[in-house]
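K.L.:
build me a model:
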Amino acid sequence: MESRISQNQAINFNRNNLSGEQLIFLYQAMLKPRLIEEKMLILLRQGRISKWFSGIGQEAIATGVTMAMNDDEYILPMHRNLGVFTGRKIPLYRLFSQWQGKASGFTKGRDRSFHFGTQEFKIIGMISHLGPQLGVADGIALAHKLKNEKKITAVFTGEGGTSEGDFHEALNIASVWDLPVLFCIENNGYGLSTPTSEQFRCEHLADRGKGYGVESYIIDGNNITEVYTKISALAESMREDPRPVLVEFKTFRMRGHEEASGTKYVPNELMEEWAQKDPIENYRSFLISEGLLKEEEDKQYRDTIKAEIDEHLQKASAEPGIEVNQTNELNDVYQVFQNQKFDPKGKTEEIRFIDAVSQGLRQSMQRHEDLVIMGQDIAEYGGVFKITEGFVEDFGKERVRNTPICESGIVETAMGLSVKGMKSVVEMQFSDFVSSGFNPIVNYLAKVHYRWGQNADVVIRMPCGAGVGAGPFHSQTNEAWFTKTPGLKVVYPAFPFDAKGLLASAINDPNPVMFFEHKALYRSIRQEVPTEYYTLPLGKAALLKEGKEVTIISYGAGVHWALETLEEQPDIKADLLDLRSLEPLDVEAIYASVKKTGKVIILQEDSIFGGIASDIAAMISEECFKYLDAPVKRVGSLQTPVPFSKALEEEYLPKQRFRTALQQLLEY
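P.N.:
Predicted coordinates for the structure are as follows:
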């Protein structure tokens, strides 16, 4: 049917073969978030909610996209996409409880506004860092593709978010892997107060799709019929022909970034121009001109929605505040996991550390058919250390995936696989490179279960450590970056037997695990290891030697330095405790040994300040002070980056200093 526009309309609507019932339904769907927002602005002024990010003027985008998708397809919205939540029919009192920090919300009062997800309604909320949800959408879409499900995933970002590296990484990954992701850019003119002219130079953000081989479109974000019909057609096409699509919605933000920001930085004429393009008022005029809506019907729709808002707001307001329970808070940081025990048994063979990691990974791939490995050069090449050599032949390229060089995007993709109930192992080619993926690890994976009960079933393998002449960027042992972060588990084996069993347990564990593998141990340490699949519990230290004179605590390469020292000086009677896991930490084993010997030295390869040894020393001083016969001694590397030359590296590492410090402690 022809487009029609009355003198009261600033938007050219087209019925696009939509029925009158569909057109009215779209109006009601847009009207609901608008009326909720108007109520929230009143509550904000009354101090009944703490913050509000307004989407007034942008309702057509979230509403149109949500209505165009199937209810079992995931949407990853942002602050201004209230229409996604109402479109998925979330009970309003739960939204109101969420915004008031109450238990009926989705985060138990632990996060605010729209920073939550819900599997029930297939919505995965954002974090304040904006970019990571784009890569998470890639992971969800990858899971759909691997499971042969004809579904798409929609993810939102603002024009400001397209400047973040996550946006470019996510687009590139989706393009290379043909992932059915609908990337929705809401170009509303300003990133807080910074206009688009100061954010990018391309004429249209949709043009950015060209560089990644992604088809892209520009849609009038205030025109609900255009949004709904065009997205519906794209969604149906993407289900049949999986591929990413980038859509730029031209719109405007009529209120501040959040209400406290205001809009004084926006020229008045620009505000007036966009006020004339209000998506709801223009659409209302169109429906009236089409004879589909009468004033009294419109009033009835509004009254019905307002009554629902008031009813649910009263229910949420009557709900008591969160009861503080420290046990619950601590318990919810990780998903509860009861390790399924597989005892080491059967035939053994002497293998290297690197072979044990490869064997453990291979047997886990056999055990978990939904396990995906991702990393740079891990497929046909077998990885730079050849740990996954031959895996493509056994498991195929769908499950053993070479990735572009984009650590952040791949960690986010792993998170998306977990949303869909799949497991993943991500190989950092070198642990040093994890800094390029730091944000999603510490701010998404680590916090997601505590925030809204979603687990991150991801293991990140971290080839690490010095002693191989690799210099400052390939030699770090950076476990302390992660032991500081609640929500992550950190494992650091020193022997082939432990590496295989702990890797199997890490993969079984539904929580995110940073799995450190010391490169210098890969081909230098050999041990008898069972050939069959087995597991070892995380959080259990190994007592390698027993003695009453001193307790030596270490992990990774430090364990072998300590063993060498004790072998050279057999007269030293020491407990040697190999921690194996740094989080969870076997505190009981540490305290038991310290109470027995009265002296303790902690050896780590990392530089001393801020390392795990510092925390262990503090814990011992607090809990075992009366048992100590000497100050707790810490030994670590120099407070410098890791040097390249052999002489400098030997001086950097604490191996020789450990021997001196141990002797001084014994003589104290």
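K.L.:
all contacts plus neighbour counts: C-alpha atoms, from now on.
P.N.:
OK.
K.L.:
from V214, how far off is L134?
P.N.:
L134 is 15 Å from V214, where distance means Cα to Cα, to the nearest Å.
K.L.:
between those two, tell me which one has more neighbours.
P.N.:
For the pair L134 and V214, the greater number of neighbours falls to L134 (32 against 20), based on other Cα atoms under 10 Å.
K.L.:
from F497, how far out is the residue nearest to the more buried one when sequence neighbours are not counted?
P.N.:
Leaving aside its chain neighbours, L134 sits nearest to A170 (5.8 Å; criterion: Cα to Cα, 6 or more residues apart in numbering). A170 sits 37 Å away from F497, taking Cα to Cα as the criterion.
K.L.:
please give the structure of this sequence too, so both can be compared:
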Amino acid sequence: MRYHIGDLNPEELLDLYRAMLKPRMIEEKMLVLLRQGKISKWFSGIGQEAISVGVTQALREEEYILPMHRNLGVFTTRNVPLNRLFSQWQGKKSGFTQGRDRSFHFGTQEHRIVGMISHLGPQLGVADGIALADLLRRKRRVTAVFTGEGATSEGDFHEALNVASVWNLPVLFCIENNGYGLSTPTKEQYNCKDLVDRAKGYGMESRIIDGNNILEVYTKVNELCNAMRKRPRPILLEFKTFRMRGHEEASGTKYVPEKLMKKWAKKDPIANYEEFLLEKGILTEAIIDGYKNEISTEINSNLKLAFDEPAIDSNETKELNEVYQKFDYEYFEKSEDVENIRLVDAVSQGLEQSMERYNELIIMGQDIADYGGVFKITEGFTAKFGRSRVRNTPICESAIVSAAMGLSINGMKAVVEMQFADFVSSGFNPIVNYLAKVHYRWGQNADVVIRMPCGAGVGAGPFHSQTNEAWFTKTPGLKVVYPAFPDDAKGLLTTAINEPNPVLVFEHKGLYRSVYGDVPKNYYTIPFGEANLLRSGESLSIVTYGAAVHWALEILDKHPEIDADVLDLRTLQPLDVESVFRTVKKTGKLIIVQEDTLFGGIASDISAMVMENCFEFLDAPVQRVASLETPVPFAKNLEAKYLPKQRFEAALLELYAY
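P.N.:
As a prediction, the model looks like this:
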């Protein structure tokens, strides 16, 4: 192996050696503890230390780095306290996730490290968002993100590279090509000679680096980082290396040819570098012994701290309270100066006033810039706020949601417009697995709002008409808003943007231009979790939200003999359960109507809660009315039969007569 010292002095050369030795010694200790049953799982990075250490040393302390399982050297080089690392792996309180996640599934803002999730791909988009925040603030920084060769087959990899290239984001995409994705060899994973060949398609620079040569890794990455700070742009790196142990220890390496293992064993990054430094007289056996004794003492003393720490304990209240970041709702009163506008105008107004309030609020979505979005919500925004804050995106929902998460990690706010709520399925993974879980896992907030134009009744067919709120109300960590009137649409949206937690705001496109209302001109907010009693009656209770609110009011106007409470939920998570119980206890009869299909929807949960908590107050069975259990059809007559409006009227009359 050839080493080129270049401008590095002996102290720097020794520092690189010691930095690699430390994670190797920790790993060797962990393997012993694993055999003793003192830790539950281990993903080994033995043989890949030069990559983690070299890249981390090339970055500045204030620059974010997003590692994976085999990047222990990132954490040790950033001087993460070992007792906290060991407690993390033991599921102890001093760990970074308080026993809620294991191994390297965590981040630490103090050390500018953002850990991966098991779905791998989203962290690449998160790196885009972190780098975007730096770029917008004109901070000359680099963000480095790791992935394996296996994850380069995921769509998130390609989306993230494309976004970074289009936006000239200073992201260092680091592929550790270690030969196998679990047991699948590279020849079965991709069909190009080198993975960096893919960079050409995205208009990116790329480099192949010997991942087992610490000096090549450090000097080349350092050079590239300096260049990226001067002229921001993404670069794709492929580190050629090898995984000397199993995907995780239980997997073993029987699927690897013995000849290949022996070949790479000779390329050990630490043994070869050690030999080189000894030959140069820079390193001595005495220095090696000193390093090993020092590191061993540090490992053992910190292991004792972790082992002596009691097992994690918690309670129901604590666990529930830490799903979301604490939010102190700030009330902004409505002014008496109002204007009669459409729901679509109210959404636009709330978004515009929020952009004025928060200078670091970024809006992202397809066609939202000069075009103003397909519903013209952001028309005129680029002239007022600039294209850097109102950003057209490629068609890549997953990467953009992940980028919004990255903006939040780097201290900004983000609003993502799904062109249609149906398309959120292409960004589903980062919403439910990253945004929703990140605060519970390691205390990081996801300051992200996702706007969801939704709903049927406009002849848009199966792919542009869903009202899919139940996908998300089931997921702890998300908040869900669904206004039916213009003033609510504005006030709930401004609150959503104030929220430090991820919020999905459903906006029924059938109501955009058909529903008018008096909306205060000023900036105001409406609290989450407070339903609105639109009508008060004694005969029965109607609980609903979205477009179904208007169906209920229209049908009640046809039947003045029905004296009913009409409760507009407005927010579905958090849900105003107390208001639901109050109206049921008052009238004794409940009908719940939703536009979504019946099974697994909001109505089912409300019905169950009422049966469990208000059974003795009921004078009739709870009724649920919803759309047919089919996709949304296109033809007008079919769509009318799909929607529950007519069935709701029949069910309402039946319940009234019960």
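K.L.:
ok, back up a step: higher neighbour count, A170 and F497 of structure 1?
P.N.:
A170 (28 against 25).
K.L.:
that one -> structure 2?
P.N.:
Aligned by TM-score structural alignment, A170 of structure 1 pairs with A160 of structure 2.
K.L.:
after the host helix or strand of its match, next one along is what?
P.N.:
Secondary structure from DSSP states H and E places A160 of structure 2 in helix 155-166. Using DSSP H and E, the helix or strand that follows helix 155-166 of structure 2 in sequence is strand 171-177.
K.L.:
that next one against structure 1, how far on average?
P.N.:
Mean deviation of strand 171-177 of structure 2 relative to structure 1 after superposition (mean Cα distance after the TM-score superposition for structure 1): 0.2 Å.
K.L.:
residue boundaries of the helices in the stretch 1-150 of structure 1?
P.N.:
20-45, 59-68, 82-87, 92-99, 132-146 (DSSP state H, counting those that start in this stretch).
K.L.:
what range in structure 2 does the first one sit on?
P.N.:
Pointing back at helix 20-45 of structure 1 there. Going by TM-score structural alignment: helix 20-45 of structure 1 matches residues 10-35.
K.L.:
now do the buried residues in that stretch.
P.N.:
Judged by neighbour count using 16 or more other Cα atoms under 10 Å, the buried positions of stretch 10-35 of structure 2 are 13-14, 16-27, 30-31.
K.L.:
what do we get in structure 2 for S317 of structure 1?
P.N.:
That one, S317 of structure 1, aligns with F307 by TM-score structural alignment.
K.L.:
now that match: how far from W89 of structure 2?
P.N.:
Counting by Cα to Cα - F307 of structure 2 and W89 of structure 2 are separated by 11 Å.
K.L.:
between the two, which one's more packed in?
P.N.:
It is W89, of F307 of structure 2 and W89, that has more neighbours when counted by other Cα under 10 Å, with 24 against 15.
K.L.:
tell me which residues touch the equivalent of the more buried one over in structure 1, please.
P.N.:
Counting by TM-score structural alignment, W89 of structure 2 corresponds to W99 in structure 1. Residues in contact with W99 of structure 1 (Cα atoms under 8 Å, 6 or more residues apart in numbering) are I49, S50, G105, R112, S113.
K.L.:
just the ones of those in strands?
P.N.:
Using DSSP state E, no member of the contacts of W99 of structure 1 falls in strands.
K.L.:
quick one: those residues as CSV, columns for neighbour count and distance to E308 of structure 1 too.
P.N.:
Formatted as CSV, the contacts of W99 of structure 1 follow (neighbours: other Cα atoms under 10 Å; distance: Cα to Cα, whole Å):
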residue, neighbour count, distance to E308 of structure 1
I49, 20, 19
S50, 14, 22
G105, 24, 17
R112, 20, 22
S113, 22, 20
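K.L.:
pick out the most distant pair among those residues.
P.N.:
S50 and G105 (15.0 Å; Cα to Cα).
K.L.:
separation between the residue mapped onto T225 of structure 1 from structure 2 and P10 of structure 2?
P.N.:
Matched by TM-score structural alignment, T225 of structure 1 corresponds to L215 in structure 2. From L215 of structure 2 across to P10 of structure 2, the span is 12 Å (Cα to Cα).
K.L.:
same thing with E469 of structure 2?
P.N.:
From E469 of structure 2 to P10 of structure 2 the distance is 61 Å (Cα to Cα).
K.L.:
tell me where the stretch 101-250 of structure 2 has strands.
P.N.:
In the stretch 101-250 of structure 2, the segments counted as strands under DSSP state E, counting those that start in this stretch are 107-108, 113-114, 143-148, 171-177, 180-181, 184-185, 205-210, 235-240.
K.L.:
counterpart of the third one in structure 1, which residues?
P.N.:
When strand 143-148 of structure 2 is aligned against structure 1 using TM-score structural alignment, it corresponds to residues 153-158.
K.L.:
ok, the fourth one next?
P.N.:
The aligned range for strand 171-177 of structure 2 in structure 1 is 181-187, by TM-score structural alignment.
K.L.:
what of the first one?
P.N.:
Aligning strand 107-108 of structure 2 against structure 1 (TM-score structural alignment) gives residues 117-118.
K.L.:
what does stretch 509-523 of structure 2 give?
P.N.:
Taking TM-score structural alignment, stretch 509-523 of structure 2 hits residues 519-533 over in structure 1.
K.L.:
residue nearest the centroid of structure 1?
P.N.:
Closest to where the C-alpha atoms of structure 1 average out (Cα atoms, centre = their mean) is Y444, at 3.1 Å.
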